[in-house]
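1. return a 3D structure for these sequence lines:
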Amino acid sequence: MVVTAPSDESVQPAVRGVRVDVGVASDQGRRDGNEDAVLASGGVYVVADGMGGHDAGEVASGTAVEVLGALVGTTPDVDEVTRTLRDAHERVRDLPSGSYRRPGTTVTGVVLTEHEGVPCWVVLNVGDSRTYRMVGGVLEQVTTDHSEIAELVRSGLVPLDAAARHPRRHVVTRVLGGGATVVEPDVWLLAVSPGDRMLVCSDGLTDELTDARIEAELRAADGAQEAADRLVAAALAAGGHDNVTVVVVDASTRRR
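-> Sure, this is the predicted structure:
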């Protein structure tokens, strides 16, 4: 399921002095279907990666981005984004379950807003999908993975170079929906820097490509859509074992 819109004036975010160029690409890879969902319109740029079996995962991710659609065209603060994520959690939890495994979904991305007159990204994350920022040609992961392997690496129990091969690398510790009664999303403000290139992606990208390869592909692409297409093509060429979804958002500032 993909919910998106072309990056023309009608879907520009409601933040003065900032324009965006948006690229979206998705592929099911070697899976039978695509359980990722995207919202990339009106200042909201998120990717959700569903789980719980094909039908349940697709519905869970689609439900999450549907709820987050309430933020399109607004300039929300951190509390508003947090409340919307908790609403999405409740909506996904209420979905019917046809098995012991309840529907759930990761979600990550950015919402363009203003804070005290300064353009900012509200960064949001639940799960192991990722949001990155590239500025000055340097790529940085700005979200923290909610996964067992990430916790093991942070604690020093597993070396970083062994994480990609660890048998627990796909076990997430936070999701929207699933079995948890409440969810604690990561939500915070990040000031927009001139020339920001934001990357939002499911783990189908990061399981196949290193951060160094992702940075190289982003550097090689002129526009946001070219960047998104290059990344998905590279992930598929590297194996494409999972659904892979990418949103690239280029932000440019102008005088008010």
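
2. only C-alpha atoms for contact and neighbour calcs from this point on.
-> OK.

3. remind me, longest strand of the protein?
-> Longest strand of the chain, by residue count under DSSP state E: strand 104-115.

4. and the next helix or strand past that one?
-> Where DSSP states H and E defines the elements, the next helix or strand beyond strand 104-115 is strand 118-126.

5. what is whichever helix or strand comes after that next one packed up against?
-> Note on strand 118-126: by DSSP H and E, the next helix or strand toward the C-terminus is strand 130-135. The contact analysis (3 or more CA pairs under 8 Å, 6 or more residues apart in numbering; DSSP states H and E) places strand 130-135 against strand 104-115, strand 138-141, strand 197-201.

6. and for comparison, fold this next one:
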Amino acid sequence: MGELSQWQEESPLRGNGLLRSSGSGSGLTWSLRSDRGLVREANEDYAFADVPTGGNANQGALFVVADGLGGHEAGEVASRVAVDTVVEAWRSLADKPLKVRLRSAFRLANQAVFDEALRCHNNGMATTLTAVAILGPVAMVAHIGDSRCYHIRGHKVEQLTNDHSQVGEMMRRGLISPSEAASHPARSVLTRCLGRELNTTPEIAQRELIKDDLLVICSDGLWDLVSPQEMVQAIRNEDASGGSQTGDVVEELMKLAIYRGAPDNVTVMIVRAEEQPNVRQSSTTRGHWFKR
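-> Sure, this is the predicted structure:
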């Protein structure tokens, strides 16, 4: 593992608490924060980063964000079970190509959440799941639900994930505009999520990274309040100050969401390519539901 610090709030409140983590390794720096926000009693989001270094660097880095559904303890359990299962599967399949590892990890995570729901007699248990695998210059995003991943290069930002929601589907069909989607009554109705069906397949996208590229992975608690342009501006502000620290940008975005009321849990993770990624010669380089 690279240098990192992790902290989780010991809180009397239910849920996954306040998560903070940061680190560096494999030519990447990253930071994450997950907060319950100002309205929810518990944090049902969960996030984790797995960044091997040294002799294990060719296994690739993995960054995961999940937004649990079902309310009460169901959401917090679903998000954590999904993330823990994906990370464990990712590590165990280190000799496989990236896409195979991600698809297999999602399949196992879906099964784990599905089984946990049956065990707890809670049919409402489910979660979104967005995972970014990085090996050399390749960033591969696997995704189910409406958490998001953005790719930022200079002043340009691109959303790499499609929202698997009723409103997202309507926008893609041209039935409503982005401004109409922002206040649509069905904006929280998911069409795909992890744990509700026995079989599910993630949507996968891929990008090549260059030095100073950034990836922002977040739950809807952030992107619903903070626009992609504001994310870019926060990064530019930090770069202008001479800091370029992912942790400072994460804190700025979190403060903005809190300032705007944070009615939902808020999770944001930022990953920066600190050097020009190199192609590594490795076998791994081959080749809708109501929320709450």
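
7. how about the residue nearest to the spatial centre of the second structure, nearest residue that isn't a chain neighbour?
-> Closest to where the C-alpha atoms of the second structure average out (CA atoms, centre = their mean) is residue 65, at 2.9 Å. Nearest residue to residue 65 of the second structure in three dimensions, chain neighbours excluded: residue 47, at 4.4 Å (CA to CA, 6 or more residues apart in numbering).

8. quick check: the counterpart of that neighbour in the first structure vs residue 191 of the first structure, distance?
-> In the first structure, the residue matched to residue 47 of the second structure (TM-score structural alignment) is residue 38. Residue 38 of the first structure is 23 Å from residue 191 of the first structure, where distance means CA to CA, to the nearest Å.

9. between the two, which one's more packed in?
-> Counted by other CA atoms under 10 Å, residue 38 of the first structure and residue 191 do not tie: residue 38 has more neighbours, with 31 against 15.

10. hang on, that one in a strand?
-> Yes: using DSSP: H, G, I helix; E, B strand; the rest coil, the assignment for residue 38 of the first structure is a strand.

11. residue in the first structure matching residue 206 of the second structure?
-> Under the alignment (TM-score structural alignment), residue 206 of the second structure maps onto residue 189.

12. now the helices: where do they sit in the second structure?
-> With DSSP state H as the criterion, the second structure has helices at 72-92, 98-120, 166-172, 178-181, 220-223, 228-240, 246-259.

13. the third one vs the first structure - mean distance after superposition?
-> Translated: helix 166-172 of the second structure. Compared with the first structure after the fit, helix 166-172 of the second structure shows a mean deviation of 0.6 Å (mean CA distance after the TM-score superposition for the first structure).

14. could you give me the buried positions within that helix?
-> 166, 167, 168, 169, 171 (16 or more other CA atoms under 10 Å).

15. tell me which of the residues you listed is nearest to residue 32 of the second structure?
-> residue 168 (25.8 Å; CA to CA).

16. not counting sequence-adjacent ones, nearest residue to the closest one?
-> Per CA to CA, 6+ apart, closest to residue 168 of the second structure is residue 162, 7.3 Å.

17. same check on residue 244 of the second structure?
-> residue 238 (5.3 Å).

18. please apply the same query to residue 72 of the first structure.
-> Nearest non-adjacent residue to residue 72 of the first structure, counting by CA to CA, 6+ apart: residue 42, 4.9 Å away.

19. distance of the one you found relative to residue 234 of the first structure?
-> 28 Å.

20. between the two, which one's more packed in?
-> Neighbour count, other CA under 10 Å: between residue 42 of the first structure and residue 234, residue 42 has more, with 27 against 17.

21. my guess is the residue nearest to residue 244 of the second structure meets residue 247, correct?
-> No: applying CA atoms under 8 Å as the test, residue 238 of the second structure and residue 247 come out as separate, 10.1 Å apart.

22. what is the burial count for the residue nearest to residue 168 of the second structure?
-> 19.

23. now do residue 250 of the second structure
-> By other CA under 10 Å, 24 other residues sit near residue 250 of the second structure.

24. give me every residue that touches it.
-> Shown in contact with residue 250 of the second structure (CA atoms under 8 Å, 6 or more residues apart in numbering): 31, 32, 33, 268, 269, 270.

25. please pull up the equivalent of the last one in the first structure.
-> In the first structure, the residue equivalent to residue 270 of the second structure is residue 248, according to TM-score structural alignment.

26. what about that match, distance to residue 30 of the first structure?
-> Counting by CA to CA, the gap from residue 248 of the first structure to residue 30 of the first structure is 23 Å.

27. of these two, who's got more company?
-> residue 248 (30 against 14).

28. point out the other helices and strands that the longest strand of the first structure packs with.
-> Looks like strand 104-115 of the first structure contacts strand 44-51, helix 54-68, strand 118-126, strand 130-135, strand 176-177, strand 197-201 (3+ CA pairs under 8 Å, 6+ apart).

29. where does the last one sit relative to the chain's centre, distance-wise?
-> Averaging C-alpha positions (CA atoms, centre = their mean, to the nearest Å) puts strand 197-201 of the first structure 7 Å from its chain's average.

30. how about the longest one?
-> Here helix 54-68 of the first structure is found 14 Å from its chain centre; the criterion is CA atoms, centre = their mean.

31. how about the residue nearest to the centre of the second structure, what's its partner in the first structure?
-> Aligned partner of residue 65 of the second structure by TM-score structural alignment: residue 47.

32. same thing with residue 151 of the second structure?
-> Counting by TM-score structural alignment, the partner of residue 151 of the second structure is residue 133.

33. residues in contact with that match?
-> 139, 140, 141, 142, 196, 197, 198, 199.

34. measure how buried the third one is and give me the count.
-> Applying other CA under 10 Å, we find 15 other residues in the vicinity of residue 141 of the first structure.

35. could you find the closest non-adjacent residue to it?
-> Nearest to residue 141 of the first structure is residue 132, by CA to CA, 6+ apart, at 4.2 Å.

36. before I go, just wanted to say thanks for your time.
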